[in-house]
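Q: Structural data only, the sequence is not supplied:
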């Protein structure tokens, strides 16, 4: 018997490989993989998401693209959008056709998790944020101990959940190896990719590249007010013939972008995982990373990249020099180890297998309780 699975995505952005955030990309690839396997899966997302047979639109158009650029430019208006999300997700939970399916919540809106727990629905919540997020504390205050136990939390890295007070298990992210291709042909650039906010640390990557005298290609795009302000003040003035802006890198061109000397992951704040790390390594590209997110769980020091103490720009410079000093044969061996590590430990297939185990466990428990 197949387990009926409902993956519930964020509706602010379209869900799919071209989405600006890792959360929407995660939902798309997991749903696509389960659909390909013939599982009973539905993906609840916005109607302008990447098309899959299992897509069930919660809204016709993602909330971001239903608003004007002027509206989105003001961060205060995002609070208004949150209330729109509340109403849509409340309606979803009230729909009885969803009550006999395993609900897999993947979003930064905690209302549907709260409502589903109150109704005793079978569910899990993959934690895409840091566990110190206020939302988890609020959930713990509003739900009884028994209701909190009914929420199956999934962490995406051990570091993320090390102080999490509720029951959880860890399932690392995985990438679809068909979309990220290994190659021995790569550019002589170092690369950085992410959102233009101070927390993502693009400024540190630029500072390190300048100190090392290396070329750096930057993938990213400024859209809302705080991103534009950060880009104009901290990134744009640093651009030159060696520090170049690539712009937003679409998912179908990421494999080409990642074919570089090394990725710099220089996040200034802790992260839940850091999806770009495994995307780059799937393409054979070593990663130089601050010890944040899942970096220490993915990167094998000196074998597939280098782990640097957080905020140590000189440490980034030193690692860049180590990459440059590797003999060609050793560097190519490092690239092969990167790909092999992702194939063995961080593929989409492995991730989907682990989620299916959890879905089955939750569903069998639900049926058992229902029959009593």
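A: Noted; the coordinates are in hand. Keep in mind that what you see is a predicted model, and the values were worked out from it rather than measured.
Q: use CA for all of it now, contacts and neighbours both
A: OK.
Q: Strands of the stretch 51-200 of the chain, residue ranges please.
A: Using DSSP state E, counting those that start in this stretch, the strands of the stretch 51-200 of the chain run over residues 55-59, 102-106, 123-126, 151-155, 168-170, 190-193.
Q: Adding distance to residue 114, write the ones you listed out as TSV.
A: What follows is those, written out as TSV (distance: least, Cα to Cα, whole Å):
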stretch	distance to residue 114
strand 55-59	19
strand 102-106	11
strand 123-126	11
strand 151-155	9
strand 168-170	17
strand 190-193	34
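Q: putting a second one here so we can go through both:
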């Protein structure tokens, strides 16, 4: 007979080695890590974060480990090899985790990288892996499947659509996501523009939102980390008359102020978004979401009630949806966020996931 895990856990949260927390380089992983860390601490668990230098820890204990950042996985092809640069930040953070693992009950991995999955059997403390992207490379698929086979229940995902990109979808724990709703102010009266939020990179499909802005004449406010300068310059060349404005990468407090003034948020991904944190951030502000019927956003948006779902890669569909925005009640958007996407709801799911893993490993 096994003992039940204790009521409080000692948790080590290991960040992505792409860049510092708060820089925007990690995309939605940064917000997810922050919200899980804060919610777990609020529930009485001990939390420490491991990340690269210059990270924002939001007032929580932080260990900064130096090293060369990893190459972003989404920029590589299916057959891409696993690459480790010299003085790898990824290797360094996991060497630290190995050394201190005895001080913790569970380690939570946020890195979509081969090494932590490979190392899992060599740790004597359980590792929970929160996978932030869908299937991208054969090497990653193979090593994640090995872990989910040898350590059942330790692979978490954000949406069913994300899980479906893997051959082992039925063995993933779907955890969704959540945000601290008190940080997002409801805005009943929008300004005469629409918004787009995300990393400015080809897989995010920003050019479709720009094209829709040009066709409707409605200004588009663009917010997010400028990851691919060449891609951005190409958009500016291809749409010289589009009424767009780039507002930069914004911290949550400023982001929600500007996002809340938008008539709608456009989400135009070329790939399968694992979830789409910005969708629930928009709903929390009362902003309808117009998204391609692809990936996580298609599970978040209630078509015709909290926004509209559009056939993937259809600029015409975006334009038609923008014209139907008066049909959407902004209060219904906020209510959807409150009902499904609070940090409390997310915390319940994540905490139970931890309890199950610890129970299985006894």
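A: Thanks, I have the structure now. Quick caveat, the model's predicted, so the values are computed rather than measured.
Q: which of the strands of the stretch 51-200 of structure 1 is buried the deepest?
A: Stretch with highest mean neighbour count among those: strand 190-193 (a mean of 26; mean count of other Cα atoms under 10 Å).
Q: so where is the next helix-or-strand element following that one in structure 2?
A: Next along the chain after strand 190-193 of structure 1, taking DSSP states H and E as the criterion, comes helix 202-212. Aligned by TM-score structural alignment, helix 202-212 of structure 1 corresponds to residues 206-216 of structure 2.
Q: Next, the mean deviation of that stretch compared to structure 1.
A: Mean deviation of stretch 206-216 of structure 2 relative to structure 1 after superposition (mean Cα distance after the TM-score superposition for structure 1): 1.0 Å.
Q: what comes into contact with that stretch?
A: Applying Cα atoms under 8 Å, 6 or more residues apart in numbering, the contact partners of stretch 206-216 of structure 2 are 196, 200, 219-220, 235, 239, 241-244, 266-269, 313-316, 318-319.
Q: Map residue 351 of structure 2 onto structure 1.
A: Under TM-score structural alignment, residue 351 of structure 2 pairs with residue 356 in structure 1.
Q: Quickly find the element holding its match.
A: Going by DSSP H and E, residue 356 of structure 1 is in helix 348-371.
Q: now for that helix, which elements pack on it?
A: helix 22-36, strand 102-106 (3 or more Cα pairs under 8 Å, 6 or more residues apart in numbering; DSSP states H and E).
Q: for the ones you listed, which one sits closest to residue 72 of structure 1?
A: helix 22-36 (18.8 Å; Cα to Cα).
Q: now, which of the contacts of stretch 206-216 of structure 2 lie within strands?
A: The members of the contacts of stretch 206-216 of structure 2 that map onto strands under DSSP state E are 196, 220, 244, 266-267.
Q: Reformat those as TSV; add distance to residue 119 of structure 2.
A: What follows is these, written out as TSV (distance: Cα to Cα, whole Å):
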residue	distance to residue 119 of structure 2
196	38
220	45
244	46
266	39
267	36
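Q: Show me which of these is closest to residue 190 of structure 2.
A: Nearest member of those to residue 190 of structure 2, counting by Cα to Cα, is residue 220, at 13.2 Å.
Q: how about the nearest residue to residue 135 of structure 1, chain neighbours excluded?
A: Leaving aside its chain neighbours, residue 135 of structure 1 sits nearest to residue 110 (6.4 Å; criterion: Cα to Cα, 6 or more residues apart in numbering).
Q: Tell me how far the one you found lies from residue 11 of structure 1.
A: Separation of residue 110 of structure 1 from residue 11 of structure 1 (Cα to Cα, to the nearest Å): 13 Å.
Q: Of these two, which one has the most company?
A: The residue with more neighbours, out of residue 110 of structure 1 and residue 11 and counting by other Cα atoms under 10 Å, is residue 11; that gives 26 against 17.
Q: got the contact list for that one?
A: Residue 11 of structure 1 touches 45-46, 58-59, 62-63, 85, counting by Cα under 8 Å, 6+ apart.
Q: Next, work out how far apart the equivalent of it over in structure 2 and residue 110 of structure 2 are.
A: Here residue 11 of structure 1 is matched to residue 17 in structure 2, going by TM-score structural alignment. With distances taken as Cα to Cα, residue 17 of structure 2 is found 9 Å from residue 110 of structure 2.
Q: what's the answer for residue 102 of structure 2, then?
A: Taking Cα to Cα, one finds residue 102 of structure 2 at 20 Å from residue 110 of structure 2.
Q: same thing with residue 291 of structure 2?
A: In terms of Cα to Cα, residue 291 of structure 2 sits 26 Å off from residue 110 of structure 2.
Q: So for the counterpart of residue 310 of structure 2 in structure 1, what's the nearest residue that isn't a sequence neighbour?
A: Aligned counterpart of residue 310 of structure 2 in structure 1: residue 308 (TM-score structural alignment). Leaving aside its sequence neighbours, residue 308 of structure 1 sits nearest to residue 290 (Cα to Cα, 6+ apart; 4.6 Å).
Q: Next: residue 23 of structure 2.
A: residue 55 (7.6 Å).
Q: Which residue in structure 1 aligns with that neighbour?
A: Looks like residue 55 of structure 2 aligns to residue 49 there (TM-score structural alignment).
Q: What helix or strand is that match located in?
A: In the assignment (DSSP H and E), residue 49 of structure 1 maps to no helix and no strand.
Q: you'd agree it is up against residue 14?
A: Yes: using Cα atoms under 8 Å, residue 49 of structure 1 is in contact with residue 14, at 4.4 Å.
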